[in-house]
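Peer 1: Quick one: sequence and predicted model below, then my questions.
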Amino acid sequence: MPRKAQELGPLSVSRLREPGLHFVGGVAGLALQVLPTGGRTWVLRVTIGSKRREMGLGGFPDVTLAKAREAARDARDQIRRGVDPIETARAARNALKTTRTAGITFRAAAEAYVAAHEASWKNPKHRAQWAATLEKYVYGVIGNLGVEEVALSHVMEILDPIWTTKTETASRLRGRLEMVLDWATARAYRSGPNPARWRGHLDKLLAKPSRVKKVVHHRALPIDELPEFMTKLRGVSGSGARALEFAILTAARSGEVRGALWSEIDLDRRLWTIGAERMKAGRVHRVPLSGSALSLLKATPKWAGIDLVFPGSSGQPLSDMTLSSVLRRMKIPAVPHGFRSTFRDWVSERTTYPQEAAEMALAHTVNNKVEAAYRRGDMMAKRYQLMEDWAAFFNGTQ
């Protein structure tokens, strides 16, 4: 047992300022630790079993000398009875922590996860999709269940009924369940393995999504029907028709065109530069403008105080259904995104341009790491000519 130090009084203890450990007497091993920062805290040196341990008793002056001596005597009494006071204190803290966190439901955890991450989501539709899928498939099963209680049986109850019939939705839903439960674990609201994880877990219980998913291709117009269609489209008035025409001319996505800004377009350089925040891949995309695309832009009116190239009637971006509505009214069995497929087929079947040029024109992400490492430029010279030839094809001049 440590030798008892000279017993100090409250005034003497309050004057201890030199960094280090100062034993204060009254109880063997009790000391005031003065930190280099000036902070002071109580420490009790004890031997538990055969190991020398240090036990924190709180900070000074919140814990007075008298209370520190009382806590030290209690700790030594526990050791004499064969109880480890350090482990007892740790268990009490963990129990208090569990009591504090046990009340959070899965719904509350999901809402907290969305609030923490939605600022990083580029597409505003993403939040709506999260809310809709969780409301439709999840909350009825585990919404009011404590997040620490969510188990494999609950995950299977959610996923199993839709895994083969709505595979893409189910696969996304599984990922969302996993992310919410991971967030809850990181915040100490639950512990243990994640019952929604795929690798080494659900992949043993559910078929691989790609094996059961029915591939639905975007309805596209056949290559040879494009010239006649473009002639008809140019006879249709309205911002929706012009936006669709511009999307076809540039092989761009509908959302990129509907959000196009005059400030992104350099008419002199015949270049449209789309910021990374508006691109699916999160990278800046440069689009070379053909003569036809340039003529369309020059004929498009600019509205005072509105930077959008194709604004709706309220001055806001066109809705995602506007371009589709143009095609429905024209009785064309295709969707706007399908024209990107037509462009890709045209490059492959009717031209000798390298496939990399088409992939860059479409702003596709390169999954092959080796290929991506070598693809450092964006082939702008070739792509200017590519887009001119694309316009010439459906203008009937090629």
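Peer 2: That came through, no problem.
Peer 1: Going by C-alpha atoms from here, please, whenever you check contacts or count neighbours.
Peer 2: Fine.
Peer 1: Quick check: buried residues in the lengthiest helix in the chain?
Peer 2: For the chain, the longest helix by residue count, based on DSSP state H, is helix 167-186. Neighbour-count burial for helix 167-186 flags 167-168, 170-171, 173-174, 176-185 (criterion: 16 or more other Cα atoms under 10 Å).
Peer 1: quick check, nearest of the residues you listed to residue 343?
Peer 2: Of all those, residue 343 sits closest to residue 168, with 26.0 Å by Cα to Cα.
Peer 1: neighbours of the closest residue to that closest one other than its chain neighbours, just the number please.
Peer 2: The spatially closest residue to residue 168, leaving aside those adjacent along the chain, is residue 213, at 6.9 Å (Cα to Cα, 6 or more residues apart in numbering). Neighbours of residue 213 under the rule other Cα atoms under 10 Å: 16.
Peer 1: let's bring in a second one:
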Amino acid sequence: MTRALNKLSAARAKALRDPGRHSDGAGLYLRIRPSGAKSWIFNYSDNGRRRDLGLGGYSDVTLAQARDRASACRSAMAEGCRPSSALVSRRNVTFEEASRRYIAMRSSDWRSAKTHYKWDMFLERYGKPLMPLACKDIRREDVEAALRPHWIRINHSARYFRSMVESILDYAAVKGWREGDNPARWKGNLEHVLARKKPPTRHNTAVPFDKAPELYSSLLASSRSGPRCAAFVMLTAARNGEARLASRDQIDWDTKVWTIPGEMMKRGREHTVPLSTQAIDLLQAQPVYGWTNLFFPGLRQKPLSDATVRMAIRRVGFSEATAHGLRSTFRDWCGETGVSRELAELALSHAVGNETERAYRRMTALERRRGLMQQWADYLANETRSRSHRACINRFEFQDPTLSKNEMSYHNG
């Protein structure tokens, strides 16, 4: 039910004398103390508790101004910010406040929770020098000083952070918190003071598939979240971020299926992963934490970081390998053992065919993928498999009745 607005008039507010609160609607009140002093307050809920925020004395703030301030407070809360942030002088909004409000505004457009996490992490890691500065006061030298310590060593991350700062300061300009050119702009600005040459593209290094069982065994030797998460990535061929955010409510233990929500997927669509016996055993061996549903939590009640999984792989002797490269390891193994290209791509959650074909294949391919993922898990665990079992798997792949003759020729050729 919509709350009534503008219950008071300027004449009535002036005439009121009775001590207490006199509502104008939607959280705005004229408060009159026993002494007769009048002031405007905004009443709001903060985690279930009612709180008052002063908007100014009656003699200094008109009814119209009080309504504008209350409206600004409601807008700030809708953006996930403190209502008091709306009362900060438009000329003194800090970069920290602007970044918080920008993220709240944009987060509904982001397909993946990973994007929100990445913005928070980058701002915390690289943005500290800018956080206390008023947006109006940030100069090119300030942005350069924040970027330079990281520009050569971790250029890719520094470039991404620069684009974040540029977006936040563009937002600040639109909101009226700063004027003039954007000091984080690259073209014609930072390109003249920071190295322009982009670092060579680094591909995700895959572990040779004949070394994969050795890596898998080494990872399982640890009970820590990082190595265990890396082992789960290997067993499922999932993306690193999907595995790190795997939670108990995503697992159907009866059907042995892991359902990854669409907001966590690269293409924004729900993906189901059939779990091998080894994957189920690994998940069931993980401790239950009272503060999270995650299977592989990190420190300080936060999700495990990408770097932690990467370092877990390097610590067991695979110094050049990456977590994402493990998907390439799986793909190489599929190619070497004769698994159809379509089935391998489906297991990796890659797009195959048009939308209609993909919808049909999602309905028919789960059990086909289940056999594939169990065969892969057996290979990693060095489980012995009979010749007849391998032949059965191969017949299942190459003579699948859901594939047309053209598809059969394509996948087997």
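Peer 2: Noted; the coordinates are in hand. On a predicted model such as this, the values are computed, not experimentally measured, just so you know.
Peer 1: Residue 116 of the first structure: which of the buried residues of helix 167-186 of the first structure is nearest?
Peer 2: Closest to residue 116 of the first structure, out of all of the buried residues of helix 167-186 of the first structure and judged by Cα to Cα, is residue 183, at 9.9 Å.
Peer 1: Quick one: residues contacting residue 21 of the first structure.
Peer 2: Residues near residue 21 of the first structure by Cα atoms under 8 Å, 6 or more residues apart in numbering: 31, 32, 33, 34.
Peer 1: show me what contacts residue 196 of the first structure?
Peer 2: Going by Cα under 8 Å, 6+ apart, the list of residues near residue 196 of the first structure reads 152, 155, 174, 175, 177, 178, 181, 202.
Peer 1: Please apply the same query to residue 151 of the first structure.
Peer 2: Counting by Cα under 8 Å, 6+ apart, residue 151 of the first structure touches residue 195.
Peer 1: Secondary structure of residue 331 of the first structure: a strand, I assume?
Peer 2: No. Using DSSP: H, G, I helix; E, B strand; the rest coil, the assignment for residue 331 of the first structure is coil, not a strand.
Peer 1: Please enumerate the helices of the stretch 51-200 of the second structure.
Peer 2: Under the criterion DSSP state H, counting those that start in this stretch, the stretch 51-200 of the second structure contains helices at 63-78, 95-106, 113-126, 140-151, 155-174.
Peer 1: Now do the same for residue 286 of the first structure: helix, strand or coil?
Peer 2: Assigned by three-state DSSP, the conformation of residue 286 of the first structure is strand.
Peer 1: aligned partner of it in the second structure?
Peer 2: Under the alignment by TM-score structural alignment, residue 286 of the first structure pairs with residue 272 in the second structure.
Peer 1: swap in residue 261 of the first structure?
Peer 2: Checking TM-score structural alignment: residue 261 of the first structure goes with residue 247.
Peer 1: give me every residue that touches the spatially closest residue to its match that is not a sequence neighbour.
Peer 2: What sits nearest to residue 247 of the second structure in space, not counting adjacent residues and going by Cα to Cα, 6+ apart, is residue 294, at 4.2 Å. Shown in contact with residue 294 of the second structure (Cα under 8 Å, 6+ apart): 244, 245, 246, 247, 248, 303.
Peer 1: corresponding residue for the residue nearest to residue 168 of the first structure in the second structure?
Peer 2: Match for residue 213 of the first structure (TM-score structural alignment): residue 199.
Peer 1: my read: that match touches residue 154, true?
Peer 2: No. Assessed by Cα atoms under 8 Å, residue 199 of the second structure is found out of contact with residue 154, at 9.4 Å.
Peer 1: related to what we said a few turns ago, now the two most distant members of the contacts of residue 294 of the second structure.
Peer 2: It's 248 and 303 that sit farthest apart of the contacts of residue 294 of the second structure, by Cα to Cα, at 14.0 Å.
Peer 1: before we move on, back to that, surely the match of residue 286 of the first structure and residue 256 touch.
Peer 2: No. Residue 272 of the second structure is beyond contact range of residue 256, at 10.2 Å (criterion: Cα under 8 Å).
Peer 1: what separates the nearest residue to residue 293 of the second structure once chain neighbours are set aside from residue 113 of the second structure, distance-wise?
Peer 2: In space, and not counting its chain neighbours, residue 293 of the second structure is closest to residue 247: 5.1 Å by Cα to Cα, 6+ apart. Distance, residue 247 of the second structure to residue 113 of the second structure, by Cα to Cα, to the nearest Å: 14 Å.
Peer 1: Looking at the two, which one has more neighbours?
Peer 2: The neighbour comparison of residue 247 of the second structure against residue 113 (other Cα under 10 Å) goes to residue 247, with 19 against 16.
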